[in-house]
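Student: predicted model and sequence below, questions to follow.
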Amino acid sequence: MTHLLSPLTLGAIELPNRVIMAPMTRSRADDAGVIGEITATYYTQRAGAGLMISEGIFPSAMGKGYVRTPGLATDAQAAAWRRVTDAVHAQGGKIYAQIMHTGRISDPSFLPGSATPIAPSAVQPKGASYTDEGMKPFVTPRALETAEIPGIIDEYAQATERAFAAGFDGVELHAASGYLPEQFLSSGTNRRTDRYGGSIENRLRFTLEALGAMAAVRGPGRVGIKIAPEMGFNDITDESPVATYTELVRAISPMGLSYLHVAVMDPTKDYHERLRPLFAGPYLAGAGFSQESAEALLARGGADAVVFGSSFISNPDLPERFRRRAPLAAPDRATFYTPGPKGYIDYPALGAV
């Protein structure tokens, strides 16, 4: 048996293989952040993954950053996710909910009362939001008051509670892609002078408190975290990224988390080699892996499991294709974020008509 197809204990759950489906925004929810039956079909088709990590789900109305993204901020949103988790579990699958607060990477049109997006500091990001009315330049966010931050942390806890009530096997804190936790982590977006800014220790505080609040719901063995050092997405910068992420991983290592998920977008960076030895728990490596490069990484102990993204979109039975060494279908990138079934649930499995 190959390394990719061998079982793995991940925190509090057992996985049948080490082929992890990445969290990927697909924009198929309605305007209220409620998913439909089509989403249950999408995840059920991919339930052969060792673990599926859901698309980013906003924990509160102020955390929404994109058109047609789903939430876990209301009971109706959670009830819709229950249809997904029940269907996935009926197929023997495992699924975590990725909790994603986009912070400054939003637009007032997505937020209650056309509110200004929030962030650690009032630093306007370069770029624009995709909306159904076209691209809108990012606005300057409102800096959170120190007294507001415990309420934001509590929103992560409440979303975690709803995730478990909805039947998810665990939760992942999205601390990458330039969203709120990474905005606190990074010196380019965090200009604060209170206990949440300045030193690396202070800039880690928001992420550590969010993880702690999420872990308090049902234990750290069902909570993971995703980071992506030097990804640069959404205009995120840090003056000392190696030091920042080294200290972050050292800080979370004793927490007993389900896993650390590290996406390295630049293959010239050595973050897997640097961070893997610092983390005591299961280490999930992404991105850009092929079956061959993933097997090689696992064989040399460079990770415990490997995360696959777009290949899971177009190959719903990806672990089986790996088992058979079958060719992979290419994804249609034009349909990644479009509503409806095309490019979502119409990719066939091996042998399907």
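Tutor: Ah, there it is.
Student: every contact and neighbour count from this point should use C-alpha atoms.
Tutor: Noted.
Student: number of nearby residues for E14?
Tutor: E14: 13 surrounding residues under other CA atoms under 10 Å.
Student: and the next element down the chain from the helix or strand harbouring S54?
Tutor: Using DSSP states H and E, S54 sits in strand 51-57. Towards the C-terminus, the helix or strand next in line after strand 51-57, according to DSSP H and E, is helix 75-90.
Student: take a look at this one as well, against the first:
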Amino acid sequence: MHNISITQTKNNKQKPKDEALVFGRQFTDHMFLMDYKEGEGWYDARIVPYQPLEMDPAAMIFHYGQTVFEGLKAYRTKDDTIQLFRPEENVKRLNRSNARMCIPEVDEDIALEAIKTLVDLDRDWVPHKEGTSLYIRPFVIATEPYLGVSASKTYTFMIILSPVGAYYDAGIDPVKIAVENDYIRAVKGGTGEAKTAGNYAGSMIAQENVAKKGYAQVLWLDGHEKKYIEEVGSMNVFFKIDGKVITPHLSGSILPGVTRKSVIQLLMDWGIEVQERPILLSEVLTAHANGLLEEAFGSGTAAVISPIGELFYNETSYVINNHQTGALSKRVYDTLTGIQYGTIVDPHDWIVKVNPK
């Protein structure tokens, strides 16, 4: 056990009703913090009442964007067990992002213990309704007050929690997406494989533009030739073509998703051929023209699986599987959510229980 001090709130907030939950608007009673100072390392791991931060206006996070974050969830099972899905993968990825953004590595054991301790303390905030969960946001920010362009010498690692509603109200509904021609999300050697704020800020203009045209997400192409598929929105993407499942390989500009990794493992368990390789947009369109594009879906923490019902490119719409959720997409979704909520046996020890009662 690591020394994490706990100061409990004296003023518990009113918890929202499960049916009124939205994403990322309400926050629990407590938060975790730990500080870093060059020469001293990480210190003062603590859980305190959720509260605003007091920061110097010159803190480097505000000026140079030196920050990383993660996203995972806690789930309540039918017997009121609270459990996490592959949290060690999120912590490992946090440190990979840290390395890319010149942020000191966080002790992974401490980070995991902090997540479990905080979730356990605020376990009453984990909603009960089917499909709901407690979203967990670990993040690190640069705090040194300095306007020089260099890596900060001080940081704060924090974790906050937010109860969230079901992503889909009634079944998993296919979305319409549009290929992005004008902007790029990332290039090899850039920050695309790190989960850092600037990646998301830079992608918002494209998302705003397609939303005005009625599309839910952007399909990003590679930044060099603009021919190869990379991600869909902030999710990894899969295509089922002629019985095989193809997903872009981790080329250095694509975020290595925890859900992506889990989907690939399940498909392999089921004897379905999975190819991780460069995939041309033209290849997908040709497969569509030949009647071989059977399904497409995105994968990520928020939606788990988001089926794609329509692809828009160069003023042409390509309907996929008649705008219906494919059998494989649904099987993957049902299996992953079943494991997460404890209704399906976990074959790979992906679940971590939080202080079982």
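Tutor: Received it, and whenever you're ready, just let me know what you need. Note that the structure is predicted; figures quoted are calculated from it, not measured.
Student: care to give me the TM-score?
Tutor: Superposed pair, TM-score by TM-score structural alignment, normalised by the length of the first structure: 0.27. Supporting alignment: 148 aligned residues with a CA RMSD of 6.0 Å.
Student: helices or strands up against the strand holding S54 of the first structure?
Tutor: strand 19-21, strand 95-99 (3 or more CA pairs under 8 Å, 6 or more residues apart in numbering; DSSP states H and E).
Student: which stretch among those comes nearest I57 of the first structure?
Tutor: When these are compared by CA to CA, strand 95-99 sits nearest I57 of the first structure, at 5.1 Å.
Student: re the thing from before, including mean neighbour count and distance to E155 of the first structure, could the helices and strands packed on strand 51-57 of the first structure go into CSV?
Tutor: Below are those laid out as CSV (neighbours: other CA atoms under 10 Å; distance: least, CA to CA, whole Å):
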stretch, mean neighbour count, distance to E155 of the first structure
strand 19-21, 27, 25
strand 95-99, 27, 10
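Student: of those, which is nearest L208 of the first structure?
Tutor: For these, proximity to L208 of the first structure was assessed by CA to CA; strand 95-99 is nearest, at 14.5 Å.
Student: ranges for the strands of the stretch 201-350 of the second structure?
Tutor: Secondary structure of the stretch 201-350 of the second structure (DSSP state E, counting those that start in this stretch): strands at 217-221, 229-232, 236-241, 244-247, 274-276, 293-300, 304-313, 316-319.
Student: need these in TSV (columns: mean neighbour count and distance to K261 of the second structure).
Tutor: Below are those laid out as TSV (neighbours: other CA under 10 Å; distance: least, CA to CA, whole Å):
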stretch	mean neighbour count	distance to K261 of the second structure
strand 217-221	26	20
strand 229-232	25	14
strand 236-241	23	10
strand 244-247	20	11
strand 274-276	16	11
strand 293-300	24	10
strand 304-313	23	12
strand 316-319	14	27
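Student: redo the ones you listed as JSON lines? Include distance to I47 of the second structure.
Tutor: Formatted as JSON lines, the strands of the stretch 201-350 of the second structure follow (distance: least, CA to CA, whole Å):
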{"stretch": "strand 217-221", "distance to I47 of the second structure": "37"}
{"stretch": "strand 229-232", "distance to I47 of the second structure": "36"}
{"stretch": "strand 236-241", "distance to I47 of the second structure": "33"}
{"stretch": "strand 244-247", "distance to I47 of the second structure": "40"}
{"stretch": "strand 274-276", "distance to I47 of the second structure": "41"}
{"stretch": "strand 293-300", "distance to I47 of the second structure": "28"}
{"stretch": "strand 304-313", "distance to I47 of the second structure": "29"}
{"stretch": "strand 316-319", "distance to I47 of the second structure": "49"}
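Student: for E89 of the second structure, find the nearest of those strands.
Tutor: Closest to E89 of the second structure of the strands of the stretch 201-350 of the second structure is strand 293-300 (CA to CA; 13.4 Å).
Student: tell me which other helices or strands the closest one touches.
Tutor: Short answer (3+ CA pairs under 8 Å, 6+ apart): strand 293-300 of the second structure packs on strand 236-241, helix 258-269, strand 304-313, helix 327-340.
Student: save the ones you listed as TSV, and put in distance to A289 of the second structure too.
Tutor: Shown next, in TSV, are those (distance: least, CA to CA, whole Å):
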stretch	distance to A289 of the second structure
strand 236-241	12
helix 258-269	25
strand 304-313	13
helix 327-340	21
